[in-house]
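> when you get a sec, could you give me coordinates for this:
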Amino acid sequence: MIESLKKYATPFHTIDDLDSLIEAIGDSKFVLLGESSHGTSEFYTIRAEITKRLIQEKGFSFMAVEGDWPACQSINRYIKGFSSSKQEAREVLEDFNRWPTWMWANQEIMELMEWLKQFNLRTNRTEKVGFYGLDVYSLWESLDEIVGYLDKINSPELEIAKKAFACFEPHNRNNESYAVSAGYLSEDCLKEALDLLSAIQRNKWKFDDNQENSLNMEVNALVTAHAEEYYRTMVKSDDESWNIRDRHMVDALESIVKFYGNDAKVIIWEHNTHVGDARATDMKDEGMVNVGQLLREQYGEDEVFIVGFGTYTGTVIASTEWGVNLEVMNVPPAQIGSWEYVMHQSGAMNKFLIFNEQNRKEFSATIGHRAIGVVYHPEYEQFGNYVPSNMGQRYDGFIFVDRTNALHPLVLERVFI
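Prediction:
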């Protein structure tokens, strides 16, 4: 495999060196850009430069990311200049107040936001480039959005929304409390959440679309229904709750695509574990699916181009346990025999690889592929941070940064909610 990498991988120094990758993307409708951690600066900056080129050169319509819908809507309103948007990018990013805040409230994203805003100001496109969150965690915030908007327009659906809100309210915005109540005691809000989703979908045509209100209400209702299912399921099955989450991401994505029209082209930013086809990993044996797999299955491999990202060593932003303050941690040299190790051994430099019919078989052996989460213990990395993967089938391209640096959060210390 090291010899094959020497043969097929291409060194790069700037975004212009990635011309052949942009060319390989071709006319794909979905471009998925991964990351092997949520706290690496180069993953954000390189993806940002690729995103700019896809928007400018190939007419991509919007970004969709592994973030909460309501908070990402603040970015969307800002870059589109909606009247309800805040005036400063830093102020907008304060809406990302759910741990881990650093994933989106960081300097790298703020710089991309300013570029997107300026592009939208200059463009003559009918529909401006958007920024949307696909994740499922914002149950309470999405309910707030729904109730607030329906109350504002005096909608008949307000009573249905209030009934759903009242069902969830005793749990005091505590996801774990709801999960235990619904998962173990069968005291759930399934009917109320589904009734709300049905009412919103049935009546979304009534909502004013000057600032994407119909889309906002529809996806918030999807979040409410799917988050209810996610939390109800997670106390009994991590694997099934994972599937609920990734299927939700695809459902939310399809709602946005329909809003933009069938010709919409999408850039997706998520962790490698979500974008790299699950069928090419040991996730398949556990019955788990992910976004990359689902999109390939639904739209065909010609319409989907998946790019993984990885590093050999460096620093990263992460935490030692869920909900505590972030740290800058050292990323140790990759485990001997892993994908990142052989990438480094083939030449200690930044490089990219395009998988195609000519070379996929040479990268079909199962190999450990590093995945760093928001909770990370570098000293125990060898016990759980490597996903057995067929790299040639998991991705269509791979970008390797030999030595990386930690992300730049806007606020280093804050109270997390």
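> for the rest of this, base every contact and every neighbour count on C-alpha atoms.
Will do.
> flag every buried residue along stretch 107-114.
Neighbour counts over stretch 107-114 (16 or more other CA atoms under 10 Å) mark Gln107, Glu108, Ile109, Met110, Leu112, Met113 as buried.
> can you check stretch 254-271 too?
By 16+ other CA under 10 Å, the buried positions in stretch 254-271 come out as Ser255, Ile256, Val257, Tyr260, Ala264, Lys265, Val266, Ile267, Ile268, Trp269, Glu270, His271.
> which ones among the residues you listed are found in strands?
Judged by DSSP state E, strands contain the following of the buried residues of stretch 254-271: Val266, Ile267, Ile268, Trp269.
> would you list those in JSON lines and tack on distance to Asn243?
Shown next, in JSON lines, are those (distance: CA to CA, whole Å):
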{"residue": "Val266", "distance to Asn243": "21"}
{"residue": "Ile267", "distance to Asn243": "21"}
{"residue": "Ile268", "distance to Asn243": "18"}
{"residue": "Trp269", "distance to Asn243": "18"}
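> which of these lies closest to Ile50?
Ile267 (9.6 Å; CA to CA).
> distance of that closest one from Glu321?
31 Å (CA to CA, to the nearest Å).
> all helices for the stretch 101-250 of the chain, in order.
107-122, 139-152, 158-168, 175-184, 190-203, 213-234, 238-260 (DSSP state H, counting those that start in this stretch).
> check what contacts the fifth one and list those residues.
When you say that, I think you mean helix 190-203. 157, 160-161, 163-164, 167, 217-218, 221-222, 224-225, 228-229 (CA atoms under 8 Å, 6 or more residues apart in numbering).
> hmm, try it at 6 Å
Ile160, Ala161, Ala164, Ala221, Ala225 (CA atoms under 6 Å, 6 or more residues apart in numbering).
> report the buried residues of the helix or strand containing Val342.
Per DSSP states H and E: Val342 is located in helix 339-345. Within helix 339-345, the residues scored as buried using 16+ other CA under 10 Å are Trp339, Glu340, Tyr341, Val342, Met343, His344, Gln345.
> of the buried residues of stretch 107-114, just say which sits nearest to Asn210.
Of the buried residues of stretch 107-114, the one sitting nearest to Asn210 (CA to CA) turns out to be Met113, at 21.1 Å.
> so what's the residue count around Asn210?
For Asn210, the neighbour count with other CA atoms under 10 Å is 9.
> just Pro11 next, same as before
Neighbours around Pro11, by other CA under 10 Å: 18.
> for the comparison step, fold the sequence that follows:
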Amino acid sequence: MKTSSICLFVLLLLTFSSVFGQKKTLVLGDTLESSISKGEQHTYQVWLESGQFVHITVEQSGIDVAVTAVNPIGEKIVELNAPTGIQATDHVEIEAKTSGNYQLDIYPFESPADSGKYKIQVMELLSPAEYKQRLITERVQHEATIQALQEHLQQNAIPIHHIEAGNDFNDLRLLKKILQDVKIVGLGEATHGTREFFQFKHRLLEFLVTEMDFNAFALESSYAACQPINDYVLYGKGDRAAVLSGQGYIAWDTEEFSEMLDWLRSYNEGLPDAKKVRFYGVDLWNNDLGRKSIIAYLSKHDLNKVSAADSIFQILSKLEPDWPMLLDDSDRKIMIDVLPRLQSLISHLAANKDKYIAASSPLEFDQNLQYIKVMEQWILANTAEISERSKYMAENLMYLVDRSSPDEKFIIWQHNAHIRVDESDGYSKFGYMLRKQYSDQYYAFGFRFNEGSYQTRILNYGEAPGDLKVLTLPPAPVGSLEWYLSRTNIGNMILDFRIPSDNPAVEQFLNTPHQVQIANWGYPMSSNYVDENPKKLYDGIIFIEKTTATRPTAHAREAAEKRKRF
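Below you'll find the predicted structure:
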């Protein structure tokens, strides 16, 4: 790598402070590997001249770490603290506005592992003149890419005329051709708290149900606790506000989601059961209703097993409310200890399947066995070195699909991180498993936005969930995927990646990793930028230019004030 004479003369040094007070230096191009454990923070400093640019990578191994950078006057300029995986690499890029020491802090973040390693390396160091020339070159490249992308999207993108449901579907008609052979449509989201995402998903739901005969909806929420929502949309049982709050996730307990449930209930009313839209959850948490169902089932058909099952369930019912922020190592030990007893109960039911079915029905037996299996998944996901929650949610959806009628078609609502179709961090995610199982019958829509607000909740490990908090992001940074899409000036749009572009420059763009914004439900670990290859991860993208935060219901606000639910 070429560097200017000033860069050669002034070696780039990073000073590392360990718990023993040792200091190590890293020269441009060298790699420093270090072990790190929970509770530790490793601090580095790099001296930069005003106008210089430095690119530093932090490669994680066996533990997820967060990285922050602070400028010489103490302002935080980089914060990479969204979960990226225990084998991922964080990229820190700093353009020095002033001369002085820039500090990097590295610490374990949202990882079940107690310790691991990371490698830190200075990949690139540019002098002020070199960096200025880099920016000029990139500007020319950006303009050429934007022009090619704009020409492609003007011919192929579907402009979105309306975000809210209740409008005509004229702008969505082309989706009939795109999704004509699709059995499962995955609707992702870059955040769990964007009002426009929720509203447009509601509109897509109405379109897919009324125009394309989709008749099942599955949510990234409790498998067991979504059953009352299904009873409500099918038969009007219960109170809508109560059943929505009962599923447990505050992220879904919003005015926007409530309006969608009202539409589902209205649509189903008066239809024969075979034509109604069903509502399912696929997540692993909040299993109280499942436990009650199993105890009732065993009380009818296997009274001798009630005591053993109840003793297991009592333990799990005390642990589940602590998920995820208050679960600690002692809780995980209890979960590991109780797991063989739970698996023994599963084996007992499976071995006596014929007897149970003869006394009840195949549907009733399968449902109760699945309730227990979801509890097993919850334990496994929370005690493994790498949580496979996403994989287990896919298994639960596949269970529902396998037991549905041949003409049943599913809409699934999850985060982008789940619906994407690649295998990341060496383990299977939701969308990857669906692609393997259903091939092109699964279509994954990622949702992206340029700028705006979204709802989060203050979450810190070791503490009860805190207040709701609205965050606002400025326009997407130069060179990011969202920035390119915004610069086309098309506005809100739908992109389909399954039909290749005739323009090689566009194909290269779509098959090249770009920075994208990733946000989680929890604050402060909510927002980050990571590299994603759009065409490798998704079949299409729904892009919204400007966003606002979802509007929590009164029940949600009350639960947050009382530090309840998640």
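> deepest in the core, which of the helices of the stretch 101-250 of the first structure is it.
Comparing the helices of the stretch 101-250 of the first structure on average neighbours per residue, with mean count of other CA atoms under 10 Å, the densest one is helix 213-234 at a mean of 24.
> on contacts alone, who are the packing partners of it?
Contact analysis of helix 213-234 of the first structure by 3 or more CA pairs under 6 Å, 6 or more residues apart in numbering; DSSP states H and E lists helix 139-152, helix 175-184, helix 190-203, helix 238-260 as its packing neighbours.
> redo the ones you listed as TSV? Include distance to Met329 of the first structure.
Formatted as TSV, these follow (distance: least, CA to CA, whole Å):
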stretch	distance to Met329 of the first structure
helix 139-152	31
helix 175-184	28
helix 190-203	40
helix 238-260	27
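> for Ser41 of the first structure, which of those helices is the nearest?
helix 238-260 (24.1 Å).
> count the residues that sit near whichever residue in the first structure pairs up with Lys177 of the second structure.
Residue pairing (TM-score structural alignment): Lys177 of the second structure is matched to Glu23 of the first structure. Residue neighbour count, defined by other CA under 10 Å, stands at 9 for Glu23 of the first structure.
> any idea how far Glu23 of the first structure lies from Ile317 of the first structure?
32 Å.
> do Ser241 of the first structure as well
For Ser241 of the first structure relative to Ile317 of the first structure (CA to CA), the value is 26 Å.
> in the second structure, what range does stretch 333-342 of the first structure match?
Aligning stretch 333-342 of the first structure against the second structure (TM-score structural alignment) gives residues 475-484.
> what does that stretch rub up against?
Counting by CA under 6 Å, 6+ apart, Asn450, Glu451, His514, Gln515, Val516 sit against stretch 475-484 of the second structure.
> report the central residue of the first structure.
Central residue of the first structure (CA atoms, centre = their mean): Glu66, 2.1 Å from the mean position.
> for that one, which non-adjacent residue is spatially closest?
What sits nearest to Glu66 of the first structure in space, not counting adjacent residues and going by CA to CA, 6 or more residues apart in numbering, is Glu270, at 5.1 Å.
> counterpart of that neighbour in the second structure?
Checking TM-score structural alignment: Glu270 of the first structure goes with Gln414.
> what residue of the second structure takes the place of Gly261 of the first structure?
Checking TM-score structural alignment: Gly261 of the first structure goes with Ser405.
> give the contact list for its match.
By CA under 6 Å, 6+ apart, Ser405 of the second structure has no neighbours at all.
> check the gap between it and Lys76 of the second structure for me.
54 Å.
> next one: Thr145 of the second structure
If you measure Thr145 of the second structure against Lys76 of the second structure using CA to CA, the figure is 32 Å.
> one more: Pro477 of the second structure?
Counting by CA to CA, the separation of Pro477 of the second structure from Lys76 of the second structure is 17 Å.
> quick one: the strands in the stretch 51-200 of the second structure?
Using DSSP state E, counting those that start in this stretch, the strands of the stretch 51-200 of the second structure run over 53-61, 65-70, 76-80, 89-95, 100-108, 115-126, 158-159, 184-187.
> mind putting the ones you listed into CSV with distance to Gln247 of the second structure?
Formatted as CSV, the strands of the stretch 51-200 of the second structure follow (distance: least, CA to CA, whole Å):
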stretch, distance to Gln247 of the second structure
strand 53-61, 35
strand 65-70, 31
strand 76-80, 31
strand 89-95, 35
strand 100-108, 31
strand 115-126, 34
strand 158-159, 34
strand 184-187, 19
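> quick one: map Thr315 of the first structure onto the second structure.
So, by TM-score structural alignment, Thr315 of the first structure is matched to Ser453.
> apart from its neighbours in sequence, what residue is nearest that match?
That would be Thr472: by CA to CA, 6+ apart, it lies 4.0 Å from Ser453 of the second structure.
> mind telling me what element the one you found is part of?
strand 468-473.
> same question, Ala348 of the first structure
Counting by DSSP H and E, Ala348 of the first structure is found in no helix or strand.
> for it, which non-adjacent residue is closest in space?
Asp402 (6.1 Å).
> and the gap between that neighbour and Ile306 of the first structure?
20 Å.
> longest strand in the second structure, please.
strand 442-458.
> picking that back up, the match of Glu270 of the first structure and Phe217 touch, don't they?
No - between Gln414 of the second structure and Phe217 there is no contact under CA atoms under 6 Å: 11.2 Å.
> highest average neighbour count across the strands of the stretch 51-200 of the second structure?
With neighbours taken as mean count of other CA under 10 Å, the strands of the stretch 51-200 of the second structure reach their highest mean count in strand 184-187, at a mean of 24.
> that one packs against which elements?
Packed against strand 184-187 of the second structure, as judged by 3+ CA pairs under 6 Å, 6+ apart, are the following elements: strand 410-413, strand 442-458.
> output these as a markdown table; include the columns distance to Asp331 of the second structure.
Listed next are these as a markdown table, based on distance: least, CA to CA, whole Å:
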| stretch | distance to Asp331 of the second structure |
| --- | --- |
| strand 410-413 | 30 |
| strand 442-458 | 22 |
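> so which of the ones you listed is nearest His192 of the second structure?
Per CA to CA, nearest to His192 of the second structure of those: strand 442-458, 7.2 Å.
> hmm, who's touching the closest one?
182, 184-190, 193-194, 416, 466-476, 482, 521-523, 538-550.
> mean shift between the longest strand of the second structure and the first structure?
Average distance, strand 442-458 of the second structure versus aligned residues of the first structure after superposition (mean CA distance after the TM-score superposition for the first structure): 1.0 Å.
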